[in-house]
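> Following is a predicted model, sequence given first.
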Amino acid sequence: MTSPWLEGLNPEQKQAAKHNNGPLLILAGAGSGKTTVLVHRTGRLIQEGIASADEILVLTFTNKSARELKMRVEKKLGADAKKIWAGTFHGFGLYILKRFYKEAGLPKNFGIIDQGDAISIVKELLKTTKNANKDNFDPATILEIIGQLRQGKLPTLQDPEYVDICQALTPKYIERLRTLGVIDFDGLLLTPIELFNSYPDILDHYQQQFRHFMIDEFQDTNDSQMQLITLLVSKTHNITVVGDDDQSIYGWRGAEIEHILNFPQKFPHCKSVYLTRNYRSKEAILNLGNFVIQQNSKRHQKKLSAAGYTEPGTKPEIFVFDTDLDEIQGVLKQINHFRAQGYHFHDICLLYRSNSQGGLLEAHLRKEQIPYNITGGQGFFDRKEIKDVLAYLTCAFRPNEIAFRRILNTPSRSIGTKSITAMEEIATQENISFFQASKQFDLLALQNKTQHAVELLHENLQYVKKQMLHGSKTAGNTLLQWLEQIQYKQYVFSSFKDQHTAMKRWDLIQTFTSVLDAFIKTGGRSEQTILDFYQAMALGDVEKETGKNNSEVQLMTFHKAKGLEYPIVLLIGVEEDLLPHRSLGSNIAEERRLFYVGITRAKEHLLLTRAKKRTKRGRLMSVAPSRFLTEIPNDLVTIYPNGFRPISEDKRKAMIQKLYQRLESSSK
């Protein structure tokens, strides 16, 4: 009799679900139903008595994935499924340490600190060092290197000064955690490993408790996670790992693709099952994805086939534009194109490699009043620097109290609480706005230094307004240079010890001013156009707060898109320095895998866009197409070198017919 847990599975999925004991490698391609296989295999092991529910340990990378697996097993199996231990690696580490806290040298009620708390500890420790350059180190970078050193790895940042100070701080950092009676995220993995190595009886306890181990997204495991797994399974070797080496995209945060590539060598009697039937994408999209990923040599050889659609679908389309602004306009046209075909906003996903690209998209979506949602990361208009610049723009053209309060001491003008209170009192007494009250110097009786600072601020606001409307330079360039003149750029750079981070924040402002110039180009250089720009930029925030839009275009980076799918996907900025990204240019294989992940998010339509020129640091510069594009054979894609689809013959005839009809009706 066939197990109910094998019903509805394809032959390869059945093969994986029927496996009983010993190591199993499930190579699950994009959209191949890997979660279904894990659920059915888990349920079958329990129902057929091969393992009891409490003998099964499932490790995932998100609590959401763990909950979904347990719920799906429980739906068919009943309450017994609740005994399955399913959770994240860090959650399992915590589970161990709660029981064996004494052996780990922790207090019973030890705390767990997040990255922010850990960075604060690093800052404290930096103050105690005698290094003359200690103020130039970025605490977040130091914390990252300390984590690598604790794992016994060579630091990825080969800066001798950073390496030296991190080697000195690592033991102090560990001791500080012990003194505080807390553990950090790295410690949730490293401490259980130390426990298992120091106390074999503790390791034996968990090896007796758990007899079957299942690991999801195995391609994303780092060395600590692999060490923990290896220790746990060393007795039974009942380990099932599910993953796809072609979707290994987290090398920059410690994931080691070698773990999945070398799994058959590490476990010589391993059984390998390939899940290559894709239930997500149309054949034309998979043809492109297969070709792209086959250019990587270091991989498990496999090829996805379309199982979810009978027709191949339209070929992926490549749109080439002159500039990045033309590219954005082209993207907006494509959104409207698919909307006209009956798709909803939420069917459309815009993917980009770098968060810096998102700002330009956001601004133009707001301008066109197209609702959107950003998945992961901070929105462009949520950045402090953008809020500051919008406030300055507001105060120059249509001042209000909230905006003026924001800029009054940004950057610092040494305008104290006493002076601000005086402005508030004058505003109440004279029944005028806070902004107007700040100019009533005869009533305010401010100290000379404070009065000069406030007067200068008002003069600067009048000056930038005049120059933006009538100056020889564009309004955006005028605003950018003016922000430098009033020391705002210096303020941004002094806010970050890491100058690279500061430059990225200043780049956001340059993006903002570029969008402003593009807006003025279409609306004309006038006070009303700039006010319209401000209102368009502010409208998106209001609509998000009121929950006005239920259907929104999805915006996210390639990394955030992993595991998701949409009917229509646009990959934006497929150019050298963006994809592959200049910061990870040496790891071309991983960047190609990232490109592949983007391609395989699309279900029905895939569009790729690039510009010939892109604005960088305020200048329009020539850019080359991504090497990943130049590799693609022409027969796999349709290329539009001028950025638009030619009108079909049927559509052209229909347009001519309509024109004739209008002419006839107007002549009557």
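Received, thanks.

> C-alpha only now, for contacts and for neighbours.
OK.

> In contact with L275, which residues?
Each residue near L275 by Cα atoms under 8 Å, 6 or more residues apart in numbering is listed here: E12, Q13, I26, L27, A28, G29, S32, K34.

> can I get those in CSV with neighbour count, secondary structure and distance to L143?
Shown next, in CSV, are the contacts of L275 (neighbours: other Cα atoms under 10 Å; DSSP: H, G, I helix; E, B strand; the rest coil; distance: Cα to Cα, whole Å):
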residue, neighbour count, secondary structure, distance to L143
E12, 16, helix, 44
Q13, 26, helix, 42
I26, 27, strand, 35
L27, 25, strand, 34
A28, 28, strand, 34
G29, 24, coil, 35
S32, 23, coil, 38
K34, 21, helix, 35
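
> how about the helix or strand hosting L457: buried residues?
Per DSSP states H and E: L457 is located in helix 448-470. For helix 448-470, the neighbour count (16 or more other Cα atoms under 10 Å) marks T450, Q451, A453, V454, L457, N460, L461, V464, K465, Q467, M468, L469 as buried.

> structure B:
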Amino acid sequence: MTVPGTADDILVALDPDQRRVAEQPLGPMCVLAGAGSGKTRAITHRIAFGVWSGAYPAHRVLAVTFTARAAGEMRTRLRGLGVPGAQARTFHAAALRQLQYFWPQAVGGAPPEVLGHKAPAVAEAAGRLRLRTDRTELRDLAAEIEWAKVNMLTPETYPAAARRESRQPAGYEPTAVARLMQTYEEVKGERHVIDFEDVLLLMVGILAEHPQIAAAIRDQYRHFVVDEYQDVNTVQQQLLDLWVGGRKDICVVGDPAQTIYSFTGASPRHLLGFAKAHPDADVVRLVRNYRSSPQVVQLANTVLAAAPGANPVRLQAAGEPGPDPRVTRYDDDVAEAAGIAAQIGKFVASGQEAAGIAILFRTNAQSEAIENALASAGLPYLVRGGERFFSRTEVRQAILLLRGAARSDDVSMPLGRVVRDVLSGAGWTPEPPSASGATRERWESLQALVHLADDLSAADPELRLPALVAELDRRIAEQHAPTVQGVTLASLHAAKGLEWDIVFLAGCSDGLLPISVAEGPDRIEEERRLLYVGLTRARREIRLSWAGARGQGGRATRRMSRFLLPAAGLLGMAREEGGPGRSRAAGKPKKRKVCRGCGGELATAAERKIGRCEACPPTYDEATFEALREWRLATAKEQEVPAYVVFTDATLTAIAEGTPSDTAELGRIAGVGPAKLERYGPDVLRILGSSAETR
């Protein structure tokens, strides 16, 4: 990005609506920005135009958003526009900085530490109340405490609000949750710690009770920009009101159609009510979608148009045409995962970078089958929402090595070669490892650092290792990770704000989209918006799929998502077109598979998995099979899960009949993915080995 020479230079590359946002840097403004419409571009140019035109100095601006990644992107863009002094932070980061600075003045002493995770403190509170909770229940109760606090509810006011909302987390009555909330606060007090919601609540209290502190902050920041305003909750809005202090220089940006975090207390009412609260506000709509192909935009518009009520923003496609979207029906979840992996394999073989492909799903439980399928196909992948890039062990080790090498940088060698030599000490190799899973992920992390060095060197041939290390330090502070080569797996919630060339949206069936626990029209409509968010992540192509049954050989009880029915024509299908085992997009029958015993066609997924029909006698050793079944039952009891979660009957039969002798052979059996191979492989091979010795 070239630093502008004048204020007018900042407006040159903007479309008329974006320009309208940028050229009015003062006064209240509400920007209703559709997906892919360049909202970040518009608001960063608004800030830059305000600074370059002399409307305000950069250090008087505070831009707030909801993720460290989004804040880092805003800071990067503002630096490129010549305004590095403008602050861009998350709500929590901005509030925590203020809390730590003003705590001695407002309260006295050192500020308390912030809890990294609530679960241990919630568990201790539950134990004091003699509530028996498992990990899932603890997570739900911790989330409920967050919901209560962002809605500014106390243990006394929570029960009435929870009953109004019909909330019963982990099956507990509101009064029991209120007692847990009270005990949780006592645990934190004894430890002299606070949680992330306390950061906001405490700053609200300090600003309300200490006018001199409120005045100091208002003197520091006089112009505010709020991104993703549809996700603001009650406490964040109150904090924002106290920051602004009744002044008018505030610009809010959001999209009601992307409101998908109501479970955290987020509500679009602040965005939709902004014009009423600020009668002199200018309302601008950004509707030109520059991200997605017209085919993707049309599908997204069609899905959203079926929702009751008017949507303030209907997207207009501005991108290049792409392939028509399509939906494919599979027999079961395993077949769906394998079908998606096969399609991705073809894309990668044709030259598409794996990093430009994503598989999105409604629940994290859908990820395992997809991971197994990708690993079996030898395709690299990364799961979004896992460990942050710069927190990974191999990345920390690599940066330490680079930092040490920077002290004696060999300027006679190209930067790329120097970096490759250094990272070889951390395990990087010129060719990717043949192994999948964690080994491949570690290599992909190091490869991302290599690519970053190449990209920076191409932009600045004079760049050397100390400057690269400085750039990495900056990216660590901003959580601005480089691109890791691999197919991205992410939940629809985790995919918000991201984009890829090709998006596969798995599990498009009722029960998953909308999720079965979504009750009432409001929750159902939020599920529709979640699908809309998923669709608009695709730049060029969207492929949707669903499975008739969950398990292999199960009854096909699922139906395609009701949200896709209005778009049946766009998807090239009749509403009830196709049948089990037939692709609705291509209409081609599955490849015929026959029994290895009698040669007859295998009718079910379970038969196809073991390669034998039910009429033919099993070819495994009965004692071996019984030993595997006993081990599976004991393992399931120990882990407190159903037996099929360890291995399905079909997988167990395939293992007994195949009698693999090593991990490579075991890993080739359908249903034994990398995670299960690592977790259960040694036990299974031990049982098979013992059985072979006694036969």
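Perfect, I can see it now. Bear in mind that the values here come from a model prediction, so they are computed numbers and not experimental data.

> Need the TM-score between these chains.
Overlay of the two chains. TM-score (TM-score structural alignment, normalised by the length of structure 1): 0.67; 482 aligned residues with a Cα RMSD of 2.9 Å.

> coming back round to it: in structure 2, what stretch matches the helix holding L457 of structure 1?
Counting by TM-score structural alignment, helix 448-470 of structure 1 pairs with no residue of structure 2.

> Pull the distance from that helix to the chain's centre.
Distance, stretch centre to chain centre, for helix 448-470 of structure 1: 39 Å (Cα atoms, centre = their mean, to the nearest Å).

> will you turn the contacts of L275 of structure 1 into JSON lines that also has distance to T240 of structure 1?
Listed next are the contacts of L275 of structure 1 as JSON lines, based on distance: Cα to Cα, whole Å:
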{"residue": "E12", "distance to T240 of structure 1": "15"}
{"residue": "Q13", "distance to T240 of structure 1": "13"}
{"residue": "I26", "distance to T240 of structure 1": "7"}
{"residue": "L27", "distance to T240 of structure 1": "11"}
{"residue": "A28", "distance to T240 of structure 1": "12"}
{"residue": "G29", "distance to T240 of structure 1": "16"}
{"residue": "S32", "distance to T240 of structure 1": "17"}
{"residue": "K34", "distance to T240 of structure 1": "12"}
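
> Please enumerate the strands of the stretch 301-450 of structure 2.
Under the criterion DSSP state E, counting those that start in this stretch, the stretch 301-450 of structure 2 contains strands at 316-317, 326-332, 357-361, 381-383.

> before we move on, back to that, overlap between the contacts of L275 of structure 1 and structure 2?
By both residues aligned by TM-score structural alignment, their matches' Cα atoms under 8 Å, the contacts of L275 of structure 1 still in contact after alignment to structure 2 are E12, Q13, I26, L27, A28, G29, S32, K34.

> What's the second one aligned with over in structure 2?
In this case it means Q13 of structure 1. Under the alignment by TM-score structural alignment, Q13 of structure 1 pairs with Q18 in structure 2.

> And L69 of structure 1, by the same measure?
Aligning on TM-score structural alignment places L69 of structure 1 opposite M74 in structure 2.

> quick one: buried residues of the helix or strand harbouring that match?
In the assignment (DSSP H and E), M74 of structure 2 maps to helix 68-80. Buried residues in helix 68-80 of structure 2, counted by 16+ other Cα under 10 Å: A68, R69, A70, A71, G72, E73, M74, R75, T76, R77, L78, R79.

> chain center to it: distance?
Counting by Cα atoms, centre = their mean, helix 68-80 of structure 2 comes out at 19 Å from the chain centroid.
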